[in-house]
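Colleague: coordinates only, sequence not included:
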């Protein structure tokens, strides 16, 4: 069975965040997007749902949306094909108003290379390449 993961992230400006994710290489699925949410497809297994706070509140049963710049509830890791791809997407995150930092500095680079990128709102996504 193939799993498909949909990750919902709260953002302050859906249009600006949509552009950020497009510049990382995600593709907007217009069938599931409007002014309140953008369905940003990485591949057939991962979609990031970029959602306004008001839209996301429809799915969280009265819970509070935390500020991802100061709080973390989870980090989703995405496997990539190469160390260079991790570096390139991290570079694009930085160039487009996000953040990127290494998370495995004590691991020999020939075995694993990873970075956490944050979108412009601070939502984290871990990029990982591992020698298999």
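Modeller: Good, I have the coordinates. Remember, predicted model here, so these are calculated numbers, not experimental data.
Colleague: C-alpha from now on. contacts and neighbour counts both.
Modeller: Noted.
Colleague: and the longest helix for this protein?
Modeller: Longest helix of the chain, by residue count under DSSP state H: helix 83-95.
Colleague: centre of the chain to it, how far?
Modeller: From the chain centre to the centre of helix 83-95 is a distance of 13 Å (CA atoms, centre = their mean, to the nearest Å).
Colleague: ok, residues contacting it?
Modeller: For helix 83-95, the external contacting residues (CA atoms under 8 Å, 6 or more residues apart in numbering) are 20, 23-24, 80, 99-101, 112-119, 127-129.
Colleague: narrow those to those in helices?
Modeller: Among the contacts of helix 83-95, the members falling in helices (DSSP H) are 20, 23-24.
Colleague: out of the residues you listed, which are buried?
Modeller: The neighbour-count test (16 or more other CA atoms under 10 Å) marks 20, 24 as buried among the ones in helices among the contacts of helix 83-95.
Colleague: TSV for the ones in helices among the contacts of helix 83-95, including distance to residue 95?
Modeller: Written out in TSV, the entries for the ones in helices among the contacts of helix 83-95 read as follows (distance: CA to CA, whole Å):
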residue	distance to residue 95
20	10
23	9
24	10
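Colleague: putting a second one here so we can go through both:
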């Protein structure tokens, strides 16, 4: 089996979170989705498990961070600067927050950070490795 990552995120409103991630381009895997959890697929190797708070607590008793906290920043590579802008705009239109950090434009790399409705932080970025300046 190839290596995969499953990012588990506690969410307050599972249907709303599913709609948010679907709007960003994730696809739902119904085999791992029920009333307590949803598997949202970014690629063959990257999956986001959206878990109700009760489901989350069946895995750990550690507290769920408030939406204003940052536990991690997850980065997703996109095909173009325009795709980065579109993801950020879509996030804001779907109940998330756009540009929670300053936009970064290094020429060879461009990124914008967004938060989902529960405050989970995502970095949408585009990079052209061939344009990285020599040091």
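Modeller: Yep, it's here. Quick caveat, the model's predicted, so the values are computed rather than measured.
Colleague: what lines up with residue 94 of the first structure in the second structure?
Modeller: When the second structure is aligned by TM-score structural alignment, residue 94 of the first structure is paired with residue 92.
Colleague: and the gap between that match and residue 28 of the second structure?
Modeller: According to CA to CA, to the nearest Å, residue 92 of the second structure and residue 28 of the second structure sit 21 Å apart.
Colleague: so residue 76 of the second structure: helix, strand or coil?
Modeller: Assigned with DSSP: H, G, I helix; E, B strand; the rest coil, residue 76 of the second structure falls in the strand class.
Colleague: ok, it - contacts?
Modeller: Residues near residue 76 of the second structure by CA under 8 Å, 6+ apart: 122-125.
Colleague: so who does the alignment partner in the second structure of residue 63 of the first structure touch?
Modeller: Counting by TM-score structural alignment, residue 63 of the first structure lines up with residue 62 in the second structure. Contact criterion CA under 8 Å, 6+ apart gives no residues in contact with residue 62 of the second structure.
Colleague: surely residue 62 of the second structure is within a helix?
Modeller: No. Secondary structure assignment (three-state DSSP) places residue 62 of the second structure in coil, not in a helix.
Colleague: roughly how far does it sit from residue 112 of the second structure?
Modeller: Here the criterion is CA to CA. By it, residue 62 of the second structure lies 29 Å from residue 112 of the second structure.
Colleague: the contacts of residue 76 of the second structure in strands, which ones?
Modeller: Using DSSP state E, 122-125 are the members of these that sit in strands.
Colleague: can I get those in JSON lines with neighbour count and distance to residue 71 of the second structure?
Modeller: Converted to JSON lines, those look like this (neighbours: other CA atoms under 10 Å; distance: CA to CA, whole Å):
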{"residue": "122", "neighbour count": "19", "distance to residue 71 of the second structure": "11"}
{"residue": "123", "neighbour count": "21", "distance to residue 71 of the second structure": "13"}
{"residue": "124", "neighbour count": "22", "distance to residue 71 of the second structure": "17"}
{"residue": "125", "neighbour count": "23", "distance to residue 71 of the second structure": "19"}
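Colleague: in the second structure, which spans are strands?
Modeller: Applying DSSP E to the second structure gives strands spanning 5-11, 27-29, 37-41, 46-52, 73-77, 97-98, 104-105, 109-115, 121-127.
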